[in-house]
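# Below: sequence and its predicted model.
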Amino acid sequence: MSTPTIGVLALQGDVREHLDALRRLDVDAIGVRRVEELDRCHGLVIPGGESTTMVKLARVFDVFDAVRGRIAAGLPTFGTCAGMIMLADRLRDGAVGQETFGGLDVTVRRNAFGRQVDSFEAELDFTLFDDPVHAVFIRAPWIEQVGPSVDVLASVPIDGEGPGRQEMQGTADRIVAVQQGSVLATSFHPEVDDDLRLHRHFVDIVTS
């Protein structure tokens, strides 16, 4: 595949930032709101934003079932922050009856790191790369459980204080990046940084 077409689900969130990152890698990047746009894609990015709003808009635009079906059928997909929530098979602290696209055998805690004021940045060691990745966390989720086919790519150490941390004792590592086959997810926002390594890794998944 010489030049893949990669869609960014363009319902809400950091759509423009992901499109810019992909185009810098010479990818044919398009916004996706309709099934016919999804049908053009060799891969799909689900951006950060607000997961419950994404679900509602995906239903309004009648694309929810198509996205879920394409992911289940093997469409390479990259979810960041809210996109990680949307890819999780199981949620904690989700809205009542909150739906997800699924595709990742993980349990994700929504807004686990706290509110907007609890946003932070960190240098993360990644199994994929020799050098750390600068990660920006904004109202971010974390992963509490992974299935046997999920590869953990990065974790961040945190203490047991604050929202969503009542079950923790002392300091623990929380998983913030995973891959399961052709599905990649991070709880942070790589699209707001100039480092294109994660987007390049996803393009490699799409073209492999």
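Good, I have the coordinates. Residues are numbered from 1 along each chain as shown.

# CA only for contacts and neighbour counts going forward, please
Noted.

# Stretch 72-89 spans what distance, first to last residue?
End-to-end distance of stretch 72-89 (CA to CA, to the nearest Å): 11 Å.

# Put this next to the previous one:
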Amino acid sequence: MVTISKLVIGVLALQGAFIEHQKALANCGVESIQVRKPEQLEEIKGLIIPGGESTTMGKLMHQFDLFEPILNLAHKGVPIFGTCAGMIMLAKDIVGSNQPRLGLMDIAVERNAFGRQVESFEVDLNVPELGEEPLRAIFIRAPYIKSASSNVQVMATFQDKIVLARQGKFLAAAFHPELTNDLRLHKYFLNMID
């Protein structure tokens, strides 16, 4: 395992809550950089794809020529953590949509599955991998995982919907862990790094 202080984590900074992820990483004692260009991916040990608007994110990733370099990063075994829209970008299938996506996880996601912005909510989730204390999760126009292959580890559900999952070096959350003070999920991601 890499010493945490020597890690540099990239946070895709095209839109969304990238600054909040950087603050969470700083609170974990880890350096981060904002990624907007392919060359910024070269020195990172992990990548976070934040929430935002997934169709816009996909268009911007094409515009900035980031799709292929991120896929190359994934094929090299660099861990990737997607939150909210980031989860949609990691999915192989998006229900009712052919929008651009990375397609790295064997999951099908439903966009805006919990309603509109005004129906945002917070809830405590049981995540055994993070210990006994529940994880406070903030859902904002959140997706959920409608189906997952057997090689996907379901880590948390809400109302019988999968909201946190892992497949190898990929971690996907339907909610926004960067908007709370609980660093356990970011630390879990950091521990996925060789």
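Here it is on my side, so go on. Computed from a prediction, not measured in an experiment: that's the story for all the values here.

# can you give me the strands for structure 2?
Counting by DSSP state E, structure 2 has strands at residues 8-12, 31-35, 46-49, 80-83, 91-94, 105-110, 121-125, 135-139, 144-148, 153-158, 161-167, 170-173.

# What is the equivalent residue in structure 1 for L66 of structure 2?
Aligning on TM-score structural alignment places L66 of structure 2 opposite V63 in structure 1.

# residues contacting its match?
Each residue near V63 of structure 1 by CA atoms under 8 Å, 6 or more residues apart in numbering is listed here: 33-35.

# Report the contact partners of F61 of structure 1.
F61 of structure 1 sits in contact with 33-34, where contact means CA under 8 Å, 6+ apart.

# make it 10 Å
When contacts are counted by CA atoms under 10 Å, 6 or more residues apart in numbering, F61 of structure 1 touches 11, 33-35.

# again with V136 of structure 1
V136 of structure 1 neighbours (CA under 10 Å, 6+ apart): 81, 119-123, 187-193.

# try P190 of structure 1
17-18, 21, 48, 80-81, 133-137, 196-199.

# Test my guess that A73 of structure 1 contacts G103.
Yes: judged on CA atoms under 10 Å, A73 of structure 1 makes contact with G103 at a distance of 9.5 Å.

# neighbour count winner among the two?
Between A73 of structure 1 and G103, counted using other CA atoms under 10 Å, the more crowded position is G103 (24 against 10).

# which one is the more buried one nearest to, not counting chain neighbours?
L87 (5.5 Å; CA to CA, 6 or more residues apart in numbering).

# ok, how many other residues are close to the counterpart of that neighbour in structure 2?
Using TM-score structural alignment, the partner of L87 of structure 1 in structure 2 is L90. Neighbourhood size, L90 of structure 2 [other CA under 10 Å]: 26.

# and what of the one 4 residues further on?
Burial of I94 of structure 2 is recorded as 22 neighbouring residues (other CA under 10 Å).

# Tell me if I'm right that it and N112 touch.
No: counting by CA under 10 Å, I94 of structure 2 stays clear of N112, with 11.2 Å between them.

# Now do the shared contacts for the two.
With CA under 10 Å, 6+ apart as the test, I94 of structure 2 and N112 both reach P143.

# Structure 1: which residue goes with R36 of structure 2?
Using TM-score structural alignment, R36 of structure 2 pairs with R33 in structure 1.

# cool, I145 of structure 2 as well?
So I145 of structure 2 corresponds to I143, using TM-score structural alignment.

# Per the alignment, L75 of structure 1 pairs with which residue of structure 2?
Aligned partner of L75 of structure 1 by TM-score structural alignment: V78.

# Run a quick check on S187 of structure 1 versus C81, I expect a contact.
Yes: between S187 of structure 1 and C81 a contact is recorded at 4.1 Å, counting by CA under 10 Å.

# Just give me the neighbour total for the spatially closest residue to G74 of structure 1 that is not a sequence neighbour.
Leaving aside its sequence neighbours, G74 of structure 1 sits nearest to S182 (CA to CA, 6+ apart; 7.1 Å). By other CA under 10 Å, the residues close to S182 of structure 1 number 18.

# any common contacting residues for S187 and C81 of structure 1?
48, 110-111, 136-142, 176-177.
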